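Student: Starting from these lines, generate the structure:
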Amino acid sequence: MTLSTNIVWHESEVSKEDRQELKQHKSAILWFTGLSGSGKSTISTALEKELYIQGFHTYRLDGDNVRHGLNRNLGFSPEDRTENIRRIGEVSKLMVDAGLFTLTAFISPYREDRSLVRDLVDADEFIEIYVKASLETCETRDPKGLYKKARLGEIKGFTGIDAPYEEPIVPEITLDTNILSIDESIEMIVEFLKEKGYL
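Tutor: This is a model prediction of the structure:
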């Protein structure tokens, strides 16, 4: 739903397919979801570098980075989390249209929100990557010290502690970072992209 009136979509003379042909690869959203500390940002950053080395066009959107700018007016209530993901979905859709692999690293705890993003693009343009790690593993890593603060009651509504995380039901890729290394995770994703004809 839009509140804007008197607006008309202006078509481009360059299509998504034109841009993909120029870049010599498909474009898609690689949506990394999982608990804080599961490895989403680390793996997506490493994957972006690997795809760049191989000559593929990418852009990475990270949860903390986006909240410094585009979504700096949003908090962490359920409503704000949903709006956060909605905005990222719309930006990601534009980047897919631009012919890029768009890597997004967001907790995105609600299945419905992730499903709404999936519905924004064509069926093969959303690749859900579940970065799976136990709460215990994530708390042990706790790179930002957030779990400690949540356990002390200094942070309210923290996913996995006093706010829910809804695991993906049928993700395209599951990376169990309890046991997989970063390199093994990258290899799994690249193999998937090759097998499915994205690269």
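
Student: contacts and neighbour counts: CA atoms only from here.
Tutor: OK.

Student: What is the neighbour count of residue 92?
Tutor: Using other C-alpha atoms under 10 Å, residue 92 has 28 neighbouring residues.

Student: Residue 6 now?
Tutor: 4.

Student: Wait, a strand at it?
Tutor: No: counting by DSSP: H, G, I helix; E, B strand; the rest coil, residue 6 is located in no strand; its state is coil.

Student: Report the separation between it and residue 189.
Tutor: Distance of residue 6 to residue 189, given as C-alpha to C-alpha, to the nearest Å: 43 Å.

Student: ok, now residue 168?
Tutor: From residue 168 to residue 189 the distance is 17 Å (C-alpha to C-alpha).

Student: buried residues in the longest helix seen in the chain?
Tutor: As assigned by DSSP state H, the longest helix anywhere in the chain is helix 78-97. Buried residues in helix 78-97, counting neighbours by 16 or more other C-alpha atoms under 10 Å, are found at 81-86, 88-89, 92-93, 95-97.

Student: helix or strand for residue 191, which one?
Tutor: Assessed by DSSP states H and E, residue 191 sits inside helix 182-195.

Student: packing partners for that helix?
Tutor: helix 40-53 (3 or more C-alpha pairs under 8 Å, 6 or more residues apart in numbering; DSSP states H and E).

Student: quick one on the thing from earlier: would you turn the buried residues of helix 78-97 into JSON lines with distance to residue 61?
Tutor: Listed next are these as JSON lines, based on distance: C-alpha to C-alpha, whole Å:
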{"residue": "81", "distance to residue 61": "15"}
{"residue": "82", "distance to residue 61": "16"}
{"residue": "83", "distance to residue 61": "15"}
{"residue": "84", "distance to residue 61": "12"}
{"residue": "85", "distance to residue 61": "11"}
{"residue": "86", "distance to residue 61": "13"}
{"residue": "88", "distance to residue 61": "8"}
{"residue": "89", "distance to residue 61": "10"}
{"residue": "92", "distance to residue 61": "8"}
{"residue": "93", "distance to residue 61": "12"}
{"residue": "95", "distance to residue 61": "11"}
{"residue": "96", "distance to residue 61": "13"}
{"residue": "97", "distance to residue 61": "16"}
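
Student: Please provide the structure for the following sequence as well, for comparison with the first:
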Amino acid sequence: MATNITFHPGNVSYDERAELLSQRGATIWLTGLSASGKSTIATALEQHLLHQHKAAFRLDGDNIRFGLNKDLGFSPKDREENIRRISEVALLFASSTTLTITSFISPYKADRDFAREIHKKQDLPFIEVFVDASLEECERRDPKGLYKKAKAGEIKEFTGISAPYEAPENAEIHIDADKTSVEDSVKIITEYLISKGYLTVA
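Tutor: Presented below is the predicted three-dimensional model:
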């Protein structure tokens, strides 16, 4: 770890930035099994927020592994580092007053708790959204054919098959993805943001 570094605060406080941009930041953290619908909901939510003229940005699990996290695999240690990095990136985006949407399996409770804690320390909202699709439904969808490959032993340490998923126990939002449409999921999240004062609409 580097020791000869110094944190340099900016001249613009978070409150001043929020007032100037007429928006406050938050991280909306979607978690769930592969093929649960996280990315589809996140994409639709981002589009909806942008149409409301809000600064919103989506950080997708697969996309991040093409760049920032392309050096990481899927071992427990790499999964932990994957989520640690994206937690810090999400925090930076939220600090800029952006409504930040993350879509990651993030299977371990401790890693999601880390993301929550660093947001809490900076008094920034962290909204955990459990996209709760049954394993059977995820296998039925299986758009990438990953479950079939995992069951055939072609993919090691695959969440839900050969690696654990620790489901959230107290997520701010719980979406029954087996029964809830993408449009209704976006509505549920949006209504929560409005009810907490994290989002204002004209």
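
Student: returning to that earlier point: out of the buried residues of helix 78-97 of structure 1, who's nearest residue 198 of structure 1?
Tutor: Among the buried residues of helix 78-97 of structure 1, residue 96 lies closest to residue 198 of structure 1 (C-alpha to C-alpha), at 12.5 Å.

Student: what's the distance between the aligned partner of the closest one in structure 2 and residue 167 of structure 2?
Tutor: Residue pairing (TM-score structural alignment): residue 96 of structure 1 is matched to residue 94 of structure 2. Here residue 94 of structure 2 is placed at a distance of 24 Å from residue 167 of structure 2 (C-alpha to C-alpha).

Student: Likewise for residue 150 of structure 2?
Tutor: 20 Å.

Student: show me where structure 1 has strands.
Tutor: Taking DSSP state E, the strands of structure 1 run over residues 28-33, 58-62, 101-105, 126-132, 173-176.

Student: Same list (the ones you listed) but as a markdown table, adding distance to residue 114 of structure 1 and mean neighbour count.
Tutor: What follows is the strands of structure 1, written out as a markdown table (distance: least, C-alpha to C-alpha, whole Å; neighbours: other C-alpha atoms under 10 Å):
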| stretch | distance to residue 114 of structure 1 | mean neighbour count |
| --- | --- | --- |
| strand 28-33 | 9 | 26 |
| strand 58-62 | 15 | 18 |
| strand 101-105 | 11 | 25 |
| strand 126-132 | 8 | 23 |
| strand 173-176 | 14 | 19 |
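
Student: out of those, nearest to residue 115 of structure 1?
Tutor: strand 126-132 (9.6 Å).

Student: quick one: contacts for residue 93 of structure 2?
Tutor: 25, 99-100 (C-alpha atoms under 8 Å, 6 or more residues apart in numbering).

Student: Now with 10 Å, please.
Tutor: Contacts of residue 93 of structure 2 were listed using C-alpha atoms under 10 Å, 6 or more residues apart in numbering, and they are 25-27, 56-57, 99-101.

Student: What of residue 116 of structure 2?
Tutor: Neighbour list for residue 116 of structure 2: 27, 29, 87, 91, 110, 124-128 [criterion: C-alpha under 10 Å, 6+ apart].

Student: 8 Å instead, please
Tutor: residue 126.

Student: mind checking what it lines up with in structure 1?
Tutor: Using TM-score structural alignment, residue 116 of structure 2 lines up with residue 118 in structure 1.

Student: Tell me if I'm right that residue 27 of structure 1 and residue 20 touch.
Tutor: Yes: contact status for residue 27 of structure 1 versus residue 20: in contact at 6.8 Å, counting by C-alpha atoms under 8 Å.

Student: can you list residues touching both of those two?
Tutor: With C-alpha under 8 Å, 6+ apart as the test, residue 27 of structure 1 and residue 20 both reach 99-100.

Student: So for those two, which residue has more residues nearby?
Tutor: Neighbour count, other C-alpha under 10 Å: between residue 27 of structure 1 and residue 20, residue 27 has more, with 28 against 18.

Student: Can you give me the distance of that one to residue 199 of structure 1?
Tutor: Distance, residue 27 of structure 1 to residue 199 of structure 1, using C-alpha to C-alpha: 9 Å.
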